[in-house]
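Participant: turn this into a model:
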Amino acid sequence: MRRPRGRTLGAVALCLAVVAALGVVVARAVADGGSVTLLANWSGADETLFRTAVIQPFEKEEHIHVLYQGSSAESQVLDGDAEAGAPPDVAVLPGPGELAAYAHEGQIQPLDGLFDAKDFNAPWTAKVDGPAGAGAHYYWLPIKTDLKSAVWYPKGTSDAQLAAAAADPGSWCLGMVSGATSGWPATDWIEDILLQQAGPGAYQQWATGTLPWTDPRVERAWRTWGAMVGAGKDTYVRPALTRAYGAVSRTAVNGRAACTLEHQASFIRADKGWRTSAQHTGSDAQFKHSTDFVPGPHTTQDAWEVSGDLAAMFHDTPQAEKLIRYLARDDVQARWSLAQSAFSADHQVKQSVYATDAVTLAAARALDATGTVRCYDASDAMPAAMRDAFQLAALRYLADPSTLAHQLTTLDAVRRRKHAVWLPDVCSKDGG
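Facilitator: Sure, this is the predicted structure:
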């Protein structure tokens, strides 16, 4: 092998020096305002999307470097980091119940003054108590929201076909696997059935810890769900317990598959399973309110279960404050919610933003319609221990419905534990 000449070595060294110098210049250009650590649950393609739509514009504008960590088990990661005394500066979680506990412990900082809470609809914004003597403050900022209480089906399906499918457990697209949070598609169903059958008042009592799990209305919701999806029947249960939630709708396009109905949040309409081709830019999914499918008495068709992603600040640094202020801006809210096929709780974001297709606009209008009662996803609003126990119990019930009485008694014992932090409210009407 011929040795490179001295001139070649010199050129290579010069190139390396230039690249290194440029790297330093770029790093300084981005981070001369310092850095901020951020934890959220977006990884893979979602992380790339978040970096492109949110992080990179923030870094360019504020010259603050964002040290981002994405994890599908973020609750466990955050709990471990907080226990070790090293939480991130900012974390994004779906659970206000979990954040309320951090607020009570004095681990997250009030956001009063960093955004105008009047610009955001409830139940995504709410004051909660901090440590003893600290009073009530705003401790989280909603950065995106989703509509639940929806059943999705292929475009063009007739009402008669929908009715027949709803009565067939095999028609429901059901997948329980979601890593550390497996079981949440089941809890979503049970929560929504209780909301529609028993109404927002009973739902709020249950979600805030004052209605026992053994209450007949709660039990009825469980049994209704079990009958709808074929709980205890191996034909339906085995696939559901071994299939990822995100994969179930990918065979439902145009009714060509065994499952044609999916009870899921509004983000599912963007899943490639509801699209006929890579070139198709719209959604082949339509949705109806779940009351059209849930049997039993219904108190209202104006109650929707909702969810969201909430940003909280663990360290009150100038960089963290700038990130919160940035995330609260209506242009950033609109950009990120659209990128996530979601919505913003900021009523300054006009509905025209969601006029990308008829289905998206219909979901946006449902979220903000006059008379609408919005109730936060109950398991997300509950204390973390209650949420985790609920998810596990739902999986056990799906496998063996004869255990229901035991599951509900066990869950009620968790509800009665001392020192758990429960939210005072989870439902709101119209924007209040």
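
Participant: only C-alpha atoms from now on, for both contacts and neighbour counts.
Facilitator: Noted.

Participant: without its sequence neighbours, what residue ends up closest to Glu47?
Facilitator: Nearest non-adjacent residue to Glu47, counting by CA to CA, 6 or more residues apart in numbering: Gly70, 6.9 Å away.

Participant: wait, a strand at Gly33?
Facilitator: No: secondary structure of Gly33 (DSSP: H, G, I helix; E, B strand; the rest coil): coil, not part of a strand.

Participant: what's the spacing between it and His63?
Facilitator: Gly33 sits 5 Å away from His63, taking CA to CA, to the nearest Å as the criterion.

Participant: now swap in Gln107 and tell me
Facilitator: Counting by CA to CA, the gap from Gln107 to His63 is 27 Å.

Participant: picking up where we left off before, who has more neighbours out of Gly33 and His63?
Facilitator: Neighbours per residue, other CA atoms under 10 Å: of Gly33 and His63, the larger number sits with His63, 20 against 15.

Participant: contacting residues around that one?
Facilitator: By CA atoms under 8 Å, 6 or more residues apart in numbering, the contact list for His63 reads Ala29, Val30, Ala31, Asp32, Gly33, Gly34.

Participant: this one as well, want them side by side:
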Amino acid sequence: MRSMTRRSYAALATGAAFALILAGCSDSGNKSPDASSTGKVDCAAYKQYGDLKGKTVSVYTSIVDPESKQQTDSYIPFETCTGAKIAYEGSREFESQLPVRLSAKTAPDIAYIPQPGFLKSLVADFPDAVKPAPQAVIDNATKYYSEAWVNYGTVDGKLYATPLGANVKSFVWYSPKEFADNGYTIPTTWDELMTLSQTIADSGRIPWCAGIESGTATGWPATDWLEDVVLRTAGPDVYDEWVNHTIPFNDPKIVEALATVGDVLKNPAYVNGGLGDVQSIATAPWNEAGNGIPAGTCSLMRAANFYQANWATDVTVAEKPQDNGVYAFYLPGKTADDKPLLGGGEFVTAFSDRPEVQAFQAYLSSPEWANEKAKVTGQGWISANSGLDASLLQSPIDIMSYKLLTDPAYTFRFDGSDQMPAAVGAGSFWTEMTDWIATDKSDEAVLTAIEKSWPAS
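Facilitator: The predicted structure follows:
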């Protein structure tokens, strides 16, 4: 699913923001713009950026209120210690308007690109506008991010963008109390997950709940299901070939993966707990479908870490069994040693190479920024930056997600639809997966239709 702009209906990071601990800069003596803060920021780490007083860096992004406040708050130490001003603009029309601005030569200094596929198209269409990352950014990327994340910001062997936020999609939400009461254990392989599903079904309950309705983006949760399963049945190398269209969309390995998804989502004994029959998945709102877990009408739902923002206020996200509590476990691979991980995020891209722009770009790729963002967000935000201080993360799901993202035992892959051409990734892939559920269209027909929609060039 497309990050941020096409996920604006899902509250990604709506936890209450912490009070900032930045009121002044110990080296410069300048006061922080945040008058409510009570502490001081140590400017030692910011000396590398130099004196940028009187300089302004413009930022254009799809991140809008209320998340935009957390973004701008995270810039305060940089502004305080360097003297620079960050001019922030969030827009729900970001993806359509950024190319317009580039064509009109009114590009922002920096933009947050929601998906690698969009980055590649910008580099191809505006090769003189998108600036390669400066050395300080390259150094941070190499030091603090995995090779996979660096590759997703690289086009034709050149690093253009570094990750900003991140998310983990390979999760199954459940009720720890239900598991404890019934003696269920967390599955460590795909077969164990299917055995658990059957055990729950044999008890008289429908184990899974699912919903793929999401307004104009209806269908994207089903694409995430397929992507996660391709990683598990075909492996990351085939996944890359599929995403990059070096094998056809309807390759036999992808047909097999969709059939495996169907073993859950098209099995009337397994879905759709508390919501209806198989076809109800197509009309059940994604952000409400999981409510059956605390309500006791279903036991399992595959959804990303950011689903935590959709639980009712009286639902507790915790591993410890308790009434009205939910938690999540890693969606297992074929074996306990097979650890594919599906996720997403956005990337910092520059359209100017002025020193102050390069300095701010370097800050956004640093542990200092990641830590500051974690402080001001409170919960609901994570980074793949290995320099992030995990003790600053407040949600147990955030902490678990961060550990998975930075654990080399897990093989990370970016959301597939976010890497595909928009006509597929935000078009036929969504609509065909919806038809697969709503009209029981066959696996082969769905994948063949998507294959035919792939742009010729």
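
Participant: need the counterpart of the residue nearest to Glu47 of structure 1 in structure 2.
Facilitator: With TM-score structural alignment as the criterion, Gly70 of structure 1 lines up with Gly90 in structure 2.

Participant: cool, Ser344 of structure 1 as well?
Facilitator: Per TM-score structural alignment, Ser344 of structure 1 is aligned with Ser383.

Participant: can I assume that match is in contact with Trp149?
Facilitator: No: contact criterion CA atoms under 8 Å: Ser383 of structure 2 and Trp149 do not qualify, at 11.0 Å.

Participant: which residues do these two both contact?
Facilitator: By CA under 8 Å, 6+ apart, Ser383 of structure 2 and Trp149 have these common neighbours: Pro163.

Participant: measure Ile299 of structure 2 to Asp440 of structure 2 for me?
Facilitator: Not quite, residue 299 of structure 2 is Ser, not Ile. Using CA to CA, Ser299 of structure 2 is found at 24 Å from Asp440 of structure 2.

Participant: give me the more crowded residue out of those two.
Facilitator: Ser299 (27 against 14).

Participant: walking through the stretch 151-300 of structure 2, point out its strands one by one.
Facilitator: Taking DSSP state E, counting those that start in this stretch as the test, the strands found in the stretch 151-300 of structure 2 are 154-155, 158-159, 161-168, 171-174.

Participant: count residues in the vicinity of Arg101 of structure 2, would you?
Facilitator: 12.

Participant: what lines up with it in structure 1?
Facilitator: Using TM-score structural alignment, the partner of Arg101 of structure 2 in structure 1 is Asp81.

Participant: and if you look at Gln70 of structure 2?
Facilitator: Per TM-score structural alignment, the equivalent position to Gln70 of structure 2 in structure 1 is Leu49.

Participant: out of everything not next to it in sequence, what's closest to its match?
Facilitator: Ala339 (7.3 Å).

Participant: give me the neighbour count for the one you found.
Facilitator: By the criterion of other CA under 10 Å, Ala339 of structure 1 has 16 neighbours.

Participant: roughly how far apart are it and Asp377 of structure 1?
Facilitator: Distance from Ala339 of structure 1 to Asp377 of structure 1, by CA to CA: 22 Å.

Participant: tell me the contacts of the closest residue to Glu321 of structure 1 other than its chain neighbours?
Facilitator: Of all residues not flanking Glu321 of structure 1 in the chain, Leu114 sits nearest, at 6.9 Å (CA to CA, 6+ apart). Leu114 of structure 1 sits next to Glu321, Ile324, Arg325 when contact means CA under 8 Å, 6+ apart.

Participant: flag every buried residue along stretch 58-74 of structure 1.
Facilitator: Neighbour counts over stretch 58-74 of structure 1 (16 or more other CA atoms under 10 Å) mark Phe58, Glu59, Glu62, His63, Ile64, His65, Val66, Tyr68, Gln69, Gly70, Ser71, Glu74 as buried.

Participant: from what I can see Leu147 of structure 1 touches Ala363, true?
Facilitator: Yes: assessed by CA under 8 Å, Leu147 of structure 1 is found in contact with Ala363 at 7.0 Å.

Participant: which one of the contacts of Leu114 of structure 1 is nearest Gln407 of structure 1?
Facilitator: Ile324 (40.2 Å; CA to CA).

Participant: that closest one maps to what in structure 2?
Facilitator: Counting by TM-score structural alignment, the partner of Ile324 of structure 1 is Gln361.

Participant: what do you get for Ala103 of structure 1?
Facilitator: Using TM-score structural alignment, the partner of Ala103 of structure 1 in structure 2 is Val123.

Participant: show the contacting residues for that match.
Facilitator: Ala129, Val130, Val155.

Participant: closest one of these to Gln198 of structure 2?
Facilitator: Nearest to Gln198 of structure 2 among these, counting by CA to CA, is Val155 at 44.8 Å.

Participant: what's the neighbour count on that closest one?
Facilitator: Neighbour number of Val155 of structure 2 under other CA under 10 Å is 17.

Participant: just confirm Thr291 of structure 1 is within a helix.
Facilitator: Yes: assigned with three-state DSSP, Thr291 of structure 1 falls within a helix.

Participant: separation between the residue nearest to Leu49 of structure 1 and Val66 of structure 1?
Facilitator: With CA to CA as the criterion, Ala339 of structure 1 and Val66 of structure 1 are 19 Å apart.

Participant: check contacts around Ser280 of structure 2.
Facilitator: Residues near Ser280 of structure 2 by CA under 8 Å, 6+ apart: Gly211, Asn272, Ala438.

Participant: what about the last one, neighbour count?
Facilitator: This points to Ala438 of structure 2. Ala438 of structure 2 has 15 neighbouring residues, counting by other CA under 10 Å.

Participant: counterpart of it in structure 1?
Facilitator: Match for Ala438 of structure 2 (TM-score structural alignment): Ala399.

Participant: now its match: closest residue in space, sequence neighbours ignored.
Facilitator: Closest residue in space to Ala399 of structure 1, ignoring its immediate chain neighbours: Gly232 at 5.0 Å, by CA to CA, 6+ apart.

Participant: for that neighbour, what are its contacts?
Facilitator: Tyr397, Leu398, Ala399, Asp400, Pro401 are the contacts of Gly232 of structure 1 under CA under 8 Å, 6+ apart.
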